[in-house]
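Q: Predicted model and sequence below, questions to follow.
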Amino acid sequence: MTRTACTARRPTPARYEDHDRFVIFEEPRARHHPHRCPAHRRSGPHPPGRPAHAGPAAAAGETITKPLQSALKALTVKDEDRTGYERTSFKHWVDADKHGCTTRAKVPKAEAVVAPDQGPKRKLSGGSWYSPYDDQYIEGPSTIDIDHRIPLAEAWDSGAKGWTAAERQEYANDLGDDRALIAVTAKSNRSKADQDPATWMPPGPMATGVST
């Protein structure tokens, strides 16, 4: 899926692929898509500090292949800390490219199964969407929520408290990584709230596998 815009850069969580006995471990790294957003071809800010649960030190973007158990043992495990968290610490739904359309408005347009109509002041009408959290189709935009797959609070718990305000804004408005934001039913999004997979899993098809 191609977004209509992107923010400069943000770190993405480490990815683990279990190929039987071996695992491919990717360090968190800044992701951006210069071909989608020419204004960001210049160097962006340094990626925020590694989350508390990130793996062993390595060069950004380095791929390490090793037995699964060895990779798991190499992870640093720390307690999460929500001290000082405020949702307003992550400025979200901004118009990063100054085209008059916020992140909140761009995601539904990008993820529509049937494209909506856009009226005055970029207001959407019609269209349909699929919400994989609860395996529901949504008719019209009025009951759509845009979810941060990794909740803002969870990001804070895992190290985002040490990021700058600009880095937190980039994280909260990431249009450069299709895994970051998703259009779902308001009901399922509010059921999830700021929980992580340890306390909430979607009741729909997404609960049977891991999105990569």
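A: Right, received. Where do you want to start?

Q: alpha carbons only for contacts and neighbour counts from here, please
A: Noted.

Q: my guess is Pro151 meets Asp194, correct?
A: Yes - assessed by CA atoms under 8 Å, Pro151 is found in contact with Asp194 at 5.2 Å.

Q: Comparison target, given below:
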Amino acid sequence: MRRTVIVAALGSAALTSTLVAAPAAYAAPPPPPGKAVTAKHLASLRVAKEGSLTGYSRSKFPHWSTVKGACNTRETVLKRDGRNVRVNSKCAAVSGTWYSPYDGRTWRKASDIDIDHMVALAEAWRSGARSWTTRQRTAFANDRASSQLWSVTDNVNQAKGDKDPAKWVPPRAAFRCTYVRSWIDVKWRYKLTVDSAEKKALTRLLRSC
């Protein structure tokens, strides 16, 4: 009986190792706060009816601004999140591998990777960013200091669109706790509102972590 328990434990450990080993080799955005701090941040978010998209344009969030030399934000994040990334003289990634935490897939072409805004630009607009200055929206769209920018599979990012967690969560269940903590962190940092359905979904998801 004891031997069976040990074998089972080892089997479980081996399975855990299999699940986490691949992504651990890759970089990622700065981690969001833990569950307890995140819960406090969630409680402090103002609940308000979602605003309209009237007046919204992606051009009002100047994104992929220059970071250094020829490298812009997208190229910098690709290099941060990838492994063995090589770039050309224009800072475009010409080789490397990228792990997408949203769906657990690994890609060898930068063209298969989107840089996702955790809180989409349109969602930010509806949640308060419509009153920001262009400078504030630029900072939000290029924020590499928080968990706002992620390298992910392009069609998964397209499926997400500008949906909040009441309407969409990553297909990879193992990432959903990090996803919801990151979402709350970004909304809290930028003093964005949440609607009632979004707050309910965030609360439920965070409790399940």
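A: Arrived safely. Just so we're clear, the structure is a prediction, and the values are computed from it rather than from any experiment.

Q: Quantitatively, what TM-score do the chains reach?
A: The TM-score (TM-score structural alignment, normalised by the length of structure 2) is 0.64; 151 aligned residues with a CA RMSD of 2.6 Å.

Q: ok, the residue nearest the centre of structure 1 - contacts?
A: The centre of structure 1 sits closest to Ala180, judged by CA atoms, centre = their mean, with a distance of 1.8 Å. By CA atoms under 8 Å, 6 or more residues apart in numbering, Ala180 of structure 1 lies in contact with His148, Arg149, Ile150, Asp174.

Q: give me that answer again for 10 Å
A: Going by CA atoms under 10 Å, 6 or more residues apart in numbering, Ala180 of structure 1 touches Thr12, Asp147, His148, Arg149, Ile150, Pro151, Tyr171, Ala172, Asn173, Asp174.

Q: which one in structure 2 is aligned with it?
A: Residue pairing (TM-score structural alignment): Ala180 of structure 1 is matched to Gln148 of structure 2.

Q: how much space is there between its match and Gly55 of structure 2?
A: 23 Å (CA to CA, to the nearest Å).

Q: For Asn155 of structure 2, give its distance to Tyr56 of structure 2.
A: Separation of Asn155 of structure 2 from Tyr56 of structure 2 (CA to CA) stands at 23 Å.

Q: Those two: which has the busier surroundings?
A: Tyr56 (15 against 12; other CA atoms under 10 Å).

Q: gap between the more buried one and Thr97 of structure 2?
A: 34 Å.

Q: same question, Ala28 of structure 2
A: Ala28 of structure 2 is 13 Å from Thr97 of structure 2, by CA to CA.

Q: what sits in contact with each of the two?
A: Common neighbours of Ala28 of structure 2 and Thr97 (CA under 10 Å, 6+ apart) are Asp81, Gly82.

Q: ok, back up a step: now for the contacts of Ala180 of structure 1, which sits with the most neighbours around it?
A: So for the contacts of Ala180 of structure 1 (other CA under 10 Å), the most neighbours sit at Asp174, 28 neighbours.

Q: Tell me how far that one lies from Arg149 of structure 1.
A: Taken as CA to CA, the span from Asp174 of structure 1 to Arg149 of structure 1 is 11 Å.

Q: between the two, what contacts are shared?
A: Ala180, Leu181.

Q: tell me the helices in structure 2, going along the chain?
A: Under the criterion DSSP state H, helices of structure 2 are mapped to 2-24, 35-44, 73-81, 121-126, 134-141, 154-160, 176-189, 196-207.

Q: by contact count, what packs against the fifth one?
A: Judged by 3 or more CA pairs under 10 Å, 6 or more residues apart in numbering; DSSP states H and E, helix 134-141 of structure 2 is in contact with strand 113-117, helix 121-126.

Q: distance between the ends of stretch 169-179 of structure 2?
A: Terminal residues of stretch 169-179 of structure 2 lie 8 Å apart, using CA to CA.

Q: what's the answer for stretch 148-166 of structure 1, then?
A: 17 Å.

Q: That one aligns to what range in structure 2?
A: The aligned range for stretch 148-166 of structure 1 is 117-135, by TM-score structural alignment.

Q: Tell me the buried residues in that stretch?
A: When neighbours are counted by 16 or more other CA atoms under 10 Å, the buried residues of stretch 117-135 of structure 2 are found to be 117-130.

Q: Could I get the contacting residues of Arg3 of structure 1?
A: Arg36, Thr103, Lys106, Val107, Lys109, Ala110, Glu111, Asp174, Leu175, Gly176, Asp177, Asp178.

Q: Fine, thanks again, bye for now.
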